[in-house]
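# Predicted coordinates and the sequence they were generated for:
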Amino acid sequence: MGDCILKSLALVAVAVGIANAAPAGRVVGKVTVTEASGKPASAEVIVYVVGFPEKGTDGTAATITQKGRTFVPDLVAITVGESVTFPNGDPFLHNVFSQSSTRKFDLGSFKKGESKEKSFPKSGVVDVYCNIHPEMAATILVLPNKRHTRAAADGTFTLDGVPPGTWTVFAYARRAAKPASAPVTVIAGQDATVNLSLVRGAEPPHVNKFGEKYKNSTTTYR
């Protein structure tokens, strides 16, 4: 009986190993960004595939620096379970926070040369702001797998290592009204082509970490 169980487990392990070793395909294409008027526009774009889980790496996967009262970069993608560091490169205090349901946090005020880190255990979109400077905004995409990339300046992208199957490809830009998406069928050892379009809008308004209008600000960030 014990030998039969061991043999069965061995066969399962072999099958899993074969599945994990199955050759993957690629998703390639281009993202076009325009203004609402149809005029060509530029934007930082993250392209990613959903439909299957994949474990992220342990530790820090991205860094968002506070420099010149901006977040640099203002859009990053990580995998569930990974962390983001927030170093302060300005000669004054910053207070990084998020009220997003995916991951609410408040790193408190910290000075130049100091850095804070936050992990993200759940997938979703995390909008990040500074409680001191209302003009500062960034977005973290916490994704279910590692098949994500930043599109090149001309909008082209390549997603390597995508397992065979039918999935959904998304393109995300911070100031787009909504992400663009399209189904894609990936065949092992082949390229699947997907072209997507985004319409860029204005920076969405927000309030501070207390849910109030920023002091000494003429703009209602809500």
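Nice, thanks for sending it over. Residues are numbered from 1 along each chain as shown.

# make it CA atoms for all contacts and neighbour counts henceforth
Will do.

# tell me, how many neighbours does R174 end up with?
Residues near R174, counting by other CA atoms under 10 Å, number 23.

# What separation is there between it and P87?
Computed as CA to CA, to the nearest Å, the R174 to P87 distance reads 21 Å.

# Does anything pack onto the helix or strand encompassing L107? Which helices or strands?
Per DSSP states H and E: L107 is located in strand 105-110. Counting contacts by 3 or more CA pairs under 8 Å, 6 or more residues apart in numbering; DSSP states H and E, strand 105-110 packs against strand 94-98.

# Against that first model, consider the following:
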Amino acid sequence: MWTRFAFFAALVAIPASFAWAASVGPVRVQVVDERGVPVRDAVVELDAAGGRAGRITFPWRMAMAQRNEQFAPGTLVVARGSTVAFPNLDKVRHSIYSFSKPARFEIDLYGRDQTRTHTFPIAGAVALGCNIHDEMRGYIRVVDTPFAGKTDANGYVTLANVPSGSAKLTVWHPRLRGPGGEMSKQISASGNHKVAVRLR
């Protein structure tokens, strides 16, 4: 009796696992401006059902260097609660600060080959500057979803393992016209999508 029950349970479990596997997949998004020109370094986020289980991690380093008196990368996507490293690779000293609501902070002057860190517990966009070099601008987008990334030179980003169904898509860019530099819309979380945004 128990053998037959176990066999029946296995038969039931197999299609269920296949159904789960088929319910996730990649979503490819292209961001363009009003003229159809691809927008680079736009942050794309998907708020999908079941997407926040466990700790959120991304494959890229949680680091923003200062190199040639610029932030590198210029835009960084991090999960809420992440600690970001700020290595100074320049010969000059830097002093990083932000007045953005999600993270108001200031890091005192530090020199070449030194690193400072800061933790970002609140989701949102953080604009960075340097007290010594006014022309330096960097951006950290703190997200609360594992389905996030920034667009490449052709305006594309691919988000992996997204559960199928309706999802809220949010696009952020420092020059985007809209509250907080972002726009949102509901989409079907599968296949390819093109989003047109208005830039300043």
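Received, thanks. Predicted, not measured: the structure shown is a model, and the values here were computed from it.

# picking that back up, the strand holding L107 of structure 1 vs structure 2, mean deviation?
Comparison of strand 105-110 of structure 1 with structure 2 after fitting gives an average deviation of 0.9 Å (mean CA distance after the TM-score superposition for structure 1).

# how big is the angle separating the helix or strand following that strand from strand 94-98?
Counting by DSSP H and E, the element after strand 105-110 of structure 1 in chain order, helix or strand, is strand 115-119. Put simply, strand 115-119 of structure 1 runs at 10 degrees to strand 94-98, going by axes from the mean of the first three to the mean of the last three CA atoms, to 10 degrees.

# tell me the angle strand 115-119 of structure 1 makes with strand 105-110.
Using the same axes, to 10 degrees: strand 115-119 of structure 1 against strand 105-110 is 180 degrees.

# so strand 115-119 of structure 1 aligns onto which residues of structure 2?
Aligned by TM-score structural alignment, strand 115-119 of structure 1 falls on residues 115-119 of structure 2.

# which other residues reach that stretch?
Residues from elsewhere that reach stretch 115-119 of structure 2 (CA atoms under 8 Å, 6 or more residues apart in numbering): 81-88, 107.

# Can you tell me which of those has the most neighbours?
That'd be N88 among the contacts of stretch 115-119 of structure 2, by other CA under 10 Å, with 24 neighbours.

# How about the contacts made by that one?
Counted by CA under 8 Å, 6+ apart, N88 of structure 2 has contacts 65-67, 94, 110-115.

# out of the residues you listed, which are buried?
Buried subset of these (neighbour count, 16 or more other CA atoms under 10 Å): 65-67, 94, 110.

# which of these sit farthest apart?
R67 and Y110 (13.6 Å; CA to CA).

# Other residues contacting stretch 40-56 of structure 2?
Contacts of stretch 40-56 of structure 2 (CA under 8 Å, 6+ apart): 29, 31, 75, 77, 79, 141, 143-155, 157, 162-163, 165-173, 189.

# at 7 Å instead, please
Stretch 40-56 of structure 2 is touched from outside by 75, 79, 145-155, 163, 167-173, with contacts defined as CA atoms under 7 Å, 6 or more residues apart in numbering.

# Of those, keep whichever come out buried.
In the contacts of stretch 40-56 of structure 2, the ones that pass as buried (16+ other CA under 10 Å) are 75, 79, 145-152, 155, 163, 167, 169-173.

# Take these and keep only those in helices.
Among those, DSSP state H puts none in helices.

# Mind jotting down where the helices sit in structure 2?
Counting by DSSP H, the helices of structure 2 are 2-22.

# Would you confirm that L11 of structure 1 belongs to a strand?
No. Going by DSSP: H, G, I helix; E, B strand; the rest coil, the assignment for L11 of structure 1 is helix, not a strand.

# Give the equivalent position in structure 2 for it.
Under the pairing rule here (TM-score structural alignment), L11 of structure 1 has no equivalent within structure 2.

# how close does L11 of structure 1 get to I5 of structure 1?
Distance from L11 of structure 1 to I5 of structure 1, by CA to CA: 10 Å.

# same question, G165 of structure 1
From G165 of structure 1 to I5 of structure 1 the distance is 31 Å (CA to CA).

# which one of these two has more residues nearby?
G165 (14 against 10).

# correct me, but the more buried one touches P183?
No. Between G165 of structure 1 and P183 there is no contact under CA atoms under 7 Å: 10.5 Å.

# The match of strand 115-119 of structure 1 against structure 1, how far on average?
In the superposition with structure 1, the average deviation recorded for stretch 115-119 of structure 2 is 0.9 Å (mean CA distance after the TM-score superposition for structure 1).

# next one: that stretch to chain centre, how far?
Computed by CA atoms, centre = their mean, to the nearest Å, the chain-centroid distance of stretch 115-119 of structure 2 equals 19 Å.
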